[in-house]
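Student: All I have is the shape, not the residue letters:
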């Protein structure tokens, strides 16, 4: 009987010590949390007592802190991007407006011949503004939209030809003669027609503004993807890794009329249609490759790999 009492006493003492240590660990954690909140420090909670449930609580707390820091960084990044976007929009709209205002004032003191020339310039500036506003509208709509783009299988080559023909006059003015290479004109991809047409148009406009001959477009299947490759000579220096960023313009293009959103729209639309897009620059040649899904299966597979 005495032995049992001794054993029970020892067990009780051990449990009491463990309980005291646990209480001290909880008090230490509470003190550290208050210090972290007060000082806004990034220090981690120390573990003064090895107790698995307590360790899990600390792990969850640290995970919440990491997520909170990431959310704060994302919020700050979004705020900075919003400021940059508003500044870019303001600058890009103010430029043609200032030009239009100046030519309107000059109209008052111009003769008939000069008035016609000024009116032609004003009309051109208004078209530039219309294009800028349309680009901003498209980008804002893409950012705000939560609806998925509905894609279907359809031939890609006719859409590509239509896009090139719509800008053929501008390409000729720049001395650019597009060369199209297509293995199978009936090959199909899973896309949304209007969105793919916008991608093609933006890529062609990018060549007109910042590229030169030779300009080639290749279209051919590879595995379960349809490759559409735009390749053109470069006439300016730029960072190929930043080409899809909002408002990015090459060094020589910063004072031109582009909004800097055309390639960002390309990237956004490609992501929504599961089109893989990649830009490469080798020496004086820029190559932009679109990998278009040829079936719903290839879209699903790519999405699963991304997860």
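Tutor: It's in. Note that the coordinates shown come from a computational prediction; the quantities given were computed from them, not determined experimentally.

Student: Every contact and neighbour count from this point should use C-alpha atoms.
Tutor: Fine.

Student: The longest helix along the chain: how far from the chain's middle?
Tutor: Counting residues, the longest helix in the chain under DSSP state H turns out to be helix 52-107. Averaging C-alpha positions (CA atoms, centre = their mean, to the nearest Å) puts helix 52-107 13 Å from its chain's average.

Student: Can you list the helices and strands that that helix packs against?
Tutor: The helices and strands touching helix 52-107, judged by 3 or more CA pairs under 8 Å, 6 or more residues apart in numbering; DSSP states H and E, are helix 112-144.

Student: buried stuff in whichever helix or strand comes after the helix it packs on?
Tutor: Note on helix 112-144: by DSSP states H and E, the next helix or strand toward the C-terminus is strand 152-155. The neighbour-count check on strand 152-155 (16 or more other CA atoms under 10 Å) flags 153, 154, 155 as buried.

Student: Quick one: residues contacting the second one.
Tutor: With contacts defined as CA atoms under 8 Å, 6 or more residues apart in numbering, residue 154 is in contact with 188, 189, 190, 191.

Student: put this beside the first:
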């Protein structure tokens, strides 16, 4: 009887010691968590060798590292967003200021021919601004989920030809001409016609803004390849060319929002196709592949 009582007392003392030890461990963990809450980047540490406590400590440290990584990514994204907004505001202000300047010159000019030239130049700047705002509007729809496709069978060549004819004046001003090489003029693809028109428009406009030579459009099976020459100062990175707001540095001053090729890739993928880019010396190729 006495032996059982002694064993019982020893067990009670041991349980009390374990309880006190657990309380101290929890207080230590709470104290360290409070330090982390105040901005400390320390990791939790415990003296216990109990499996459950060690597992809790490892889990909390893993969550803390994940939170720190998320914070760094968020701050990086926020800084990038601010840079993009600043650049976009500059890009929008540039053609607007140009148009305003030409209108002012036209108002002060007495020569009819000169006035017509100034007004035409102002109209060109306003068209640049309209294209940029249209791309920005489409970008918000694509990223906001408020976008629906109307997919149907579309004949590619007539739609592409229509886009090229619509930009005839820009080709004339640049002194270049497009070359279209189709192995199958009857090629039809499943696509949203307006989206496909926007894709062609953006690729042609990109070649006009940043290209230095003729634009060559080649069709091979269900692939369309847009190829043009780029200058040494406007060579893009093919790995980044489809990222939102991406621009080659020297192209920053030109009338571009940096969203054109992002929209191309996004629309192609939503229609089940793909868009890729490659740069071989001074030749930039954008490759569209349509789904079967």
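Tutor: Here it is on my side, so go on. All of these numbers come straight from a predicted model, not from anything done at the bench.

Student: Can you give me the TM-score here?
Tutor: Scored against TM-score structural alignment, normalised by the length of the second structure, the superposed chains reach a TM-score of 0.80; 286 aligned residues with a CA RMSD of 3.1 Å.

Student: what would the buried residues of strand 152-155 of the first structure look like in TSV with distance to residue 46 of the first structure?
Tutor: Formatted as TSV, those follow (distance: CA to CA, whole Å):
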residue	distance to residue 46 of the first structure
153	57
154	60
155	62
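
Student: and which of those residues is nearest to residue 180 of the first structure?
Tutor: residue 155 (15.5 Å; CA to CA).

Student: Quick check: the gap between that closest one and residue 251 of the first structure.
Tutor: Separation of residue 155 of the first structure from residue 251 of the first structure (CA to CA, to the nearest Å): 37 Å.

Student: Residue 188 of the first structure now?
Tutor: From residue 188 of the first structure across to residue 251 of the first structure, the span is 38 Å (CA to CA).

Student: Comparing these two, which residue is more hemmed in?
Tutor: More crowded of residue 188 of the first structure and residue 251, by other CA atoms under 10 Å: residue 188, with 20 against 11.

Student: Could you find the closest non-adjacent residue to residue 126 of the first structure?
Tutor: Distances taken as CA to CA, 6 or more residues apart in numbering put residue 96 closest to residue 126 of the first structure, at 7.4 Å, once the chain neighbours are dropped.

Student: give the contact list for the alignment partner in the second structure of that neighbour.
Tutor: Under the alignment by TM-score structural alignment, residue 96 of the first structure pairs with residue 95 in the second structure. By CA under 8 Å, 6+ apart, residue 95 of the second structure lies in contact with 125, 126, 128, 129, 255.

Student: for residue 25 of the second structure, same thing?
Tutor: Residues in contact with residue 25 of the second structure (CA under 8 Å, 6+ apart) are 46, 48.

Student: Superposed on the first structure, what's the mean shift for the helix or strand harbouring it?
Tutor: Secondary structure assignment for residue 25 of the second structure, by DSSP H and E: helix 2-37. On superposition with the first structure, the mean distance recorded for helix 2-37 of the second structure (mean CA distance after the TM-score superposition for the first structure) is 2.7 Å.

Student: Give me the buried positions along that helix.
Tutor: Neighbour counts using 16+ other CA under 10 Å place 25, 28, 29, 32, 33 of helix 2-37 of the second structure among the buried residues.

Student: which one of these sits closest to residue 112 of the second structure?
Tutor: Nearest to residue 112 of the second structure out of those is residue 33 (CA to CA; 76.5 Å).

Student: Map that closest one across to the first structure for me.
Tutor: Under the alignment (TM-score structural alignment), residue 33 of the second structure pairs with residue 33 of the first structure.

Student: which non-adjacent residue is nearest its match?
Tutor: Leaving aside its sequence neighbours, residue 33 of the first structure sits nearest to residue 45 (CA to CA, 6+ apart; 7.6 Å).
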